[in-house]
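K.L.:
Could you look at this predicted model? Sequence included:
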Amino acid sequence: MKPLSYLPPRNSRPIGRIVRAEIGADQLSVNLSSDTDTLSVTIYNTRIVRIQWHNGPDIFHQVVQPLLDPQLTPETLQLKTVSDGFVITGGVATITVLSDGSVRITAPDASADLGGWGASGTARFVQMLLAPSERVFGLGEKTGGLDKRGRRWTQWTTDVHPHTPDTDEMYQAVPMMLMARPGGARGLFLANTFRTYFDLTSPEIATIAADDGPLAIYCYLGPTVADVLDQHTRVTGRPTLPPRWALGFQQSRYSYRTQTRVRQVAAEYRRRGIPLDVIYLDIDYMKGYRLFTWDADRFPDPAALTKELADQGIRVVAIVDPGVKIDETYAVYQSGSAHDAWIAYANGEPFQSQVWPGLCVFPDFLRSSIREWWGSLNREWVMAYGIGGIWNDMNEPALFGIDPRHPEIGGHATDVGIVHRNGEDNPVPHWGVHNVYALLQAAGTVEGLMADQDTRPFLLSRSGFAGIQHWAAVWTGDNSSWWEHLKMAIPMCINLGLSGIPFVGPDIGGFFGAPSPELFARWIQMGVFFPFARIHSDIGTPDQEPWAFGPDVEAIAKRYIGYRYRLLPYLETLFEEAHRTGTPIMRPLFWEFPDDAAAYTVEDQFLLGPMLLIAPVTEPGSTQRVVYLPETDWYDPWTRRILSPGWHPIESPIDRLPIFIRSGGIVPLGPQVDSTARLRSRWEHGEDGPDEIWIIRGQGALTCYSDDGETFAMARGYWRRIAVTVTPEAADTIITVTGQWPDVVTPPTKHLRLRISPYTTRPTSISLDGQAADGTWIPEHACLEMTLPPLQRNRPVHIVIR
């Protein structure tokens, strides 16, 4: 299918004049019709409006969304005819549709205007009014800055390398934009799996288009950015809650070619005392790159390898691409052929293309039976060899063609006549499935891993569509060892989070090329504070383990990776919030400070949750950078000073990353360990969660979360929370700590430590529940430390410090 070259397309026609409106028998939808076209309207009870121009196959709603466990309840609607149109009301929303198709949506603190509906062949488009002060974020994995206005963006999953600031199509396709400014936020999701477009070059109008399929528009009426992400992940699925070990530090390269080399890397991490939870196996572990096989010379005993590493607290994650080698003696090819599993042309001939193993066929993941078959392959392989998790790569799908020297022969995603089958008599063109191919592979993989298991699976995916967060973490693909890519990783990952995908991160150090020691040091400092933290590098490049850059850089890496492990209770709290509400873990400054206009312009800093501000050093040779601190006072843990809002020059020598904790900040901390495996038994003994909570004086609140870190027992009520508040009152700092857990959970046994900063002089008094209490003032750290007795369920502990 030829992509659209112009928006609006040339030689297009407008939508037919709307002359009829009919409310459904259940009063949950309204159809608005012309002689040629139909719009349908649904309003959901969480300020979500869906308007759909019916056209072609609706793969998202028929196949994808039912897999995502959407949380949507439609409102009962009322329909009224007015002059030149119709008015639909439901819940808090009112929708006015004029005869030319213009749509006005209003709700308290929000509105949206859609119009200019048009068609050109199978393509459909619509325009949306943008306010001049409105900035546009999201759109998934895109290059460039944080605000996406001023460019046209295409959503088409593509294997691209290297990418530069002007690259458009990337590995992920997420047709969702978040519009925000001081005073409010709203969002739009185009639920269409074909190639789609967002033209933001006009100062007043966004043009949204699709090559084929329905123009299914979800309008999210906010009115806050948190509301928009809640609304979007109700439509596209809540993010997965990963196992705790997936939050640990991870090491990879293309490739650790032998099990001896894998052992050496693991041993060096342990010998040097650098925390590590995961080592990855790239494609060279396989026999001739055949999926679900081992090269017997390089990996003679993989089960023994994974057990040995597990005993050291290290999991193995192995790559699994979608291309299956054509080989009549290969069991997976035999099994797939017996299942008639392959994507094919309309005449039934399997689609073929070269990838790493040579000429391959590709599973048709649109079919549930093939997803189940694929999931069983993953499950049997993981269980047989003790594999910790799966890494899906090349799943755009990346294709080299039947003969890479002659691309005209075919073997590409754009070949005419490639079809998928959602039922024997219902062929669907590949260009309608291409964008969700990786998502459907992920669904099959994870469902297979979860079958008859109570253990949380881990899947990492390079490609995906809106909803990939329901099954997988995402990394940003094959970046380069450039300072520009270090800097670009910040807005790219923020925007993925603002698109509903919170578990994200880049290849630390860069995949292509070789980072200098300085670049690697700055990248590891930054990377450990991203939700997903993994070093990865290309074949033929120098070693990129932390010790490969000399002792000074190794010391920096060890220190900062250690910070990540101490922050695990905080990270677990943020991941649980993301799982429950869709809230991103890595956030733009305006997320917490929506009334601060300058916060919308900062794209080289980010918030880790609500409490920590991270300001990476992104320029070579820099030992100072200017940092913007929004709207409140901030504590600098390096200097132990309180800084006021605004711009500040901050000293940042090579071993120092500017980090700040907001006034009223509450940061739960755990023990320093070399692996999350050391924390595994703490749940059973009531010792899970933070050992220490660092509190910055001011006004704030946080509820810390913990569970066993491995199973789905939390869904059955096995979890603990610690609700903490801090409040200034005259000369006093008042802290309240409350333990919360269901009846079935064993009460905690540990004595929780509190560290309260800053105290440059000794407090005159401390009371705990009205009684005098002990505390230790540490002048060199300008803080007060005290220890609480074991918490009792729902019984607040009150501390007053004067």
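P.N.:
Arrived safely.
K.L.:
going forward, measure contacts between C-alpha atoms and count neighbours the same way
P.N.:
Will do.
K.L.:
so Trp53 makes contact with Ala216?
P.N.:
Yes: in this structure, Trp53 is within contact of Ala216 by Cα atoms under 8 Å, at 6.3 Å.
K.L.:
for the stretch 201-350 of the chain, what spans make up the strands?
P.N.:
205-210, 215-220, 250-251, 278-281, 315-319, 324-325, 344-345 (DSSP state E, counting those that start in this stretch).
K.L.:
Any chance of TSV for these, columns distance to Pro427 and mean neighbour count?
P.N.:
Shown next, in TSV, are the strands of the stretch 201-350 of the chain (distance: least, Cα to Cα, whole Å; neighbours: other Cα atoms under 10 Å):
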stretch	distance to Pro427	mean neighbour count
strand 205-210	20	24
strand 215-220	20	25
strand 250-251	41	24
strand 278-281	36	25
strand 315-319	30	24
strand 324-325	22	24
strand 344-345	10	21
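K.L.:
Nearest to Met383, out of these?
P.N.:
Evaluated over the strands of the stretch 201-350 of the chain, closeness to Met383 peaks at strand 315-319, with 12.4 Å, by Cα to Cα.
K.L.:
Which residues are in contact with Ala123?
P.N.:
Counting by Cα atoms under 8 Å, 6 or more residues apart in numbering, Ala123 touches Ala209, Ala210, Asp211, Asp212, Gly213.
K.L.:
can you tell me how far the nearest residue to the third one once chain neighbours are set aside sits from Pro506?
P.N.:
In space, not counting the residues next to it along the chain, Asp211 is nearest to Ala123; the distance is 4.3 Å by Cα to Cα, 6 or more residues apart in numbering. In this structure, Ala123 lies at 34 Å from Pro506, with Cα to Cα, to the nearest Å as the measure.
K.L.:
correct me, but Phe292 touches Trp381?
P.N.:
Yes: if you go by Cα under 8 Å, Phe292 and Trp381 touch, sitting 6.5 Å apart.
K.L.:
take a look at this one as well, against the first:
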Amino acid sequence: MQLRIEAGNDGFDLLFGDRVILRHTDSCPALVIAQGDADVLMYRGNFRITDTPTGEVAPSSWRECDGGVELLADGATVASLTVAGNAIQVRALQPLHDRMRLRFYAEPDEAVWGGGEQMSYLALKGRSFPIWTSEPGVGRDKSTELTRRMDAEAMAGGDYWNTNYPQPTFLTSRWLAVHLDASCYSVLDFTDPAFHAVDVWSATARFEVFADDGPQGLVSQLSTRFGRQPELPDWAIGGAIVGLKSGASSFERLERFIEAGASVSGLWCEDWAGVRETSFGRRLFWDWHSGARSAERYPDLKASIASLNERGIRFLAYANPYIAVDGDLFGEAREGGHFCLRQASDEVYLVDFGEFDCGVVDFTREDTRIWFAERILGREMLDIGISGWMADFGEYLPVDLRLADGSDPMEAHNRWPVLWADVNARALASRGKTGDAVFFMRAGFSGVQAHCPLLWAGDQCVDFTRHDGIGTVITAALSAGLVGNAYSHSDCGGYTSLHGNVRTTELMQRWCELAAFAPVMRSHEGNRPDDNLQYDSNADLLACFARWSRVHAHLAPYVRQLCHEACETGLPAQRPLFLHYPDEPALFTVQDQYLYGADLLVAPVIEEGALQRRVILPGEGVWRHCWTGEDFAPGAHSIPAPISQPPVFYRPDSAFAALFAGLKGVLEQ
């Protein structure tokens, strides 16, 4: 299928097959250009970005040229639009013009999704979404006291559009997708029902267009475009990964989980390299090696890892692309030229990460990528038996530093998570561990899919709040899955505990119920572990975690099939309902339940105190309730949902029906 331009009336249409992509008229131009004047402020990964554009030009006429059209204003050529294959190239031709807004054609009631990993909204219509990787913020709802307080304290309140993983790609219910092939600051704006607007902070922009007969084919095309992840290893899907960070006692605590009957596949100790206490809570010591601090906290770690491996339990750790100034590796990295520098000097550019400063490892330099992959991830981690890690951060690249390759930090900022993912993937490949060891990331951008095998949803608050609590991890998985990320999971129990907001028993129970129906189930002690309930705080919570870990392990044969599907088709494990039922427009906005593959429907309880919930069963034919065996016809139902019985349904004609029928017995063990 080729893009083509068709003249008509006082303008032209840009068509892809028989679908209108752009409609330009003299009275309603498809492109507007201007000159920008940006102001960017960053504080601890939170950004405040404003722009005061001037000299706006809206072309009033056009003429055909080789491969496209030229757009004119007052008789002067101000921009060009050329097409080739499925790509649109747009250029602002006036001096100093470095802002453009392209208006893509929209039909009434056309649904829109995408934007990368979105936390608050799956369907994007009616809102705008700046594309800039950053901390998502705490609270993420400007009407709440927590968000207002975090804004006042550290610019850290966030909003509905803030995300660790944005991506300038959108899909529509005409089964079209449009991708901006650029890393500059941009905005997807769906506030006007007459068009889908994309703002681009650049004088040039390249867009790619995709089309298919339905959403599955469209998602498959996008996954091919951005890269598919390897299948998750058996150990990662065959039980729970227990997250503990209490030093050597973590190994003793793990035994309590095993004695309680938990199916354990891994122990994740993010504190392996040391800790430091801050006002935010217990933080890690950002010096990624098994030196004195590591040995003090985890004596003879290599032998302990080997002992776990003999029992079929993997050990996971933590790393990020920054090195603390008071760490042992800082001097080595500085001498090797591995840090980003200040613009006006050869001094290392330091970033305040919350009561400690760090150098930013410069991944635009090939020698540095090799050094980090080999020296840290290879020798310090993989070579001592570590089988995976949280590859944290990647969102903090400031825009006022100097990069080794001379690139503009405003252009490099969104690319940074992709470079970080590539370094981690290189380390796995260097040891022949691709598809065996697993790292997981929260930060991302276009192309991270080709390197990162597993997403996690970031730092949710330890609560049920609409924009920052347990429910956001569902939206995150569904939105990321539409743009080519097959596997997602979350911190079981949540992470951020501030200003008296602490975990409740109910939250811990409900999060277990949700986490069991994700490809990877992993707990986290949170940023303030001493102030919060942990899964080994009491016998009831320990039994709850053990019970749902067994459910997760029981589903491994089905998840293995979903991994096969992801590799072959690009379809994610967790899917919006409309992905399989595109002829039901009522499903386009459903984001609080999902299909786990095609045969299992999961409707987690994400409202505090709820003992029943509304569930939509799509399509034709019955759905069978996993815990009661009762069959339900398609449609909306009010389903009882007491603790330990979240609404989960399966297709009785599924090849895995016997496996699903066995879930009740596993839960009751």
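P.N.:
Arrived safely. For clarity, every value in this text was computed on a predicted model and none was experimentally measured.
K.L.:
Which residue in structure 2 aligns with the residue nearest to Asp211 of structure 1?
P.N.:
The alignment partner of Ala123 of structure 1 in structure 2, by TM-score structural alignment, is Arg99.
K.L.:
hmm, back to that, pick out whichever of Phe292 and Trp381 of structure 1 has more residues nearby.
P.N.:
Neighbour count, other Cα atoms under 10 Å: between Phe292 of structure 1 and Trp381, Phe292 has more, with 20 against 15.
K.L.:
what's the nearest residue to the equivalent of the more buried one over in structure 2 if we skip its chain neighbours?
P.N.:
Residue correspondence to structure 2 (TM-score structural alignment): Phe292 of structure 1 is matched to His289. Leaving out its chain neighbours, the residue that sits closest to His289 of structure 2 by Cα to Cα, 6+ apart is Glu380, at 5.2 Å.
K.L.:
Now do the contacts for that neighbour.
P.N.:
Trp288, His289, Ser290.
K.L.:
Helix or strand for Leu542 of structure 2, just tell me which one.
P.N.:
helix 539-554 (DSSP states H and E).
K.L.:
That helix: what's the following helix or strand?
P.N.:
helix 556-569.
K.L.:
so the helix or strand just after that following helix corresponds to what in structure 1?
P.N.:
Sequence order places strand 574-575 as the next helix or strand after helix 556-569 of structure 2, per DSSP H and E. Mapping strand 574-575 of structure 2 onto structure 1 (TM-score structural alignment) gives residues 586-587.
K.L.:
After superposing, tell me the mean distance of that stretch to structure 2.
P.N.:
The superposed stretch 586-587 of structure 1 is, by mean Cα distance after the TM-score superposition for structure 1, a mean 0.5 Å from where its aligned residues fall in structure 2.
K.L.:
which residues sit against that stretch?
P.N.:
Taking Cα under 8 Å, 6+ apart as the rule, stretch 586-587 of structure 1 contacts Cys493, Ile494, Gly497, Leu498, Pro502, Phe530, Pro531, Phe606, Leu607, Leu608, Gly609.
K.L.:
Looking at structure 2, name the residue matched to Ile370 of structure 1.
P.N.:
Under TM-score structural alignment, Ile370 of structure 1 pairs with Thr368 in structure 2.
K.L.:
so its match, which of the three states?
P.N.:
helix (DSSP: H, G, I helix; E, B strand; the rest coil).
K.L.:
Spit out the contact partners of it.
P.N.:
So Thr368 of structure 2 contacts Gly337, His338, Val361, Asp362 (Cα under 8 Å, 6+ apart).
K.L.:
Quick test: list the members of those that are still contacts in structure 1.
P.N.:
Mapping the contacts of Thr368 of structure 2 onto structure 1 (both residues aligned by TM-score structural alignment, their matches' Cα atoms under 8 Å) leaves His338, Val361, Asp362 still in contact.
K.L.:
The first one and Val361 touch, don't they?
P.N.:
Yes: using Cα under 8 Å, His338 of structure 2 and Val361 qualify as a contacting pair, with a distance of 5.7 Å.
K.L.:
Could you report the separation of the aligned partner of Trp634 of structure 1 in structure 2 from Gly469 of structure 2?
P.N.:
Mapped onto structure 2 by TM-score structural alignment, Trp634 of structure 1 lines up with Trp623. Distance of Trp623 of structure 2 to Gly469 of structure 2, computed by Cα to Cα: 29 Å.
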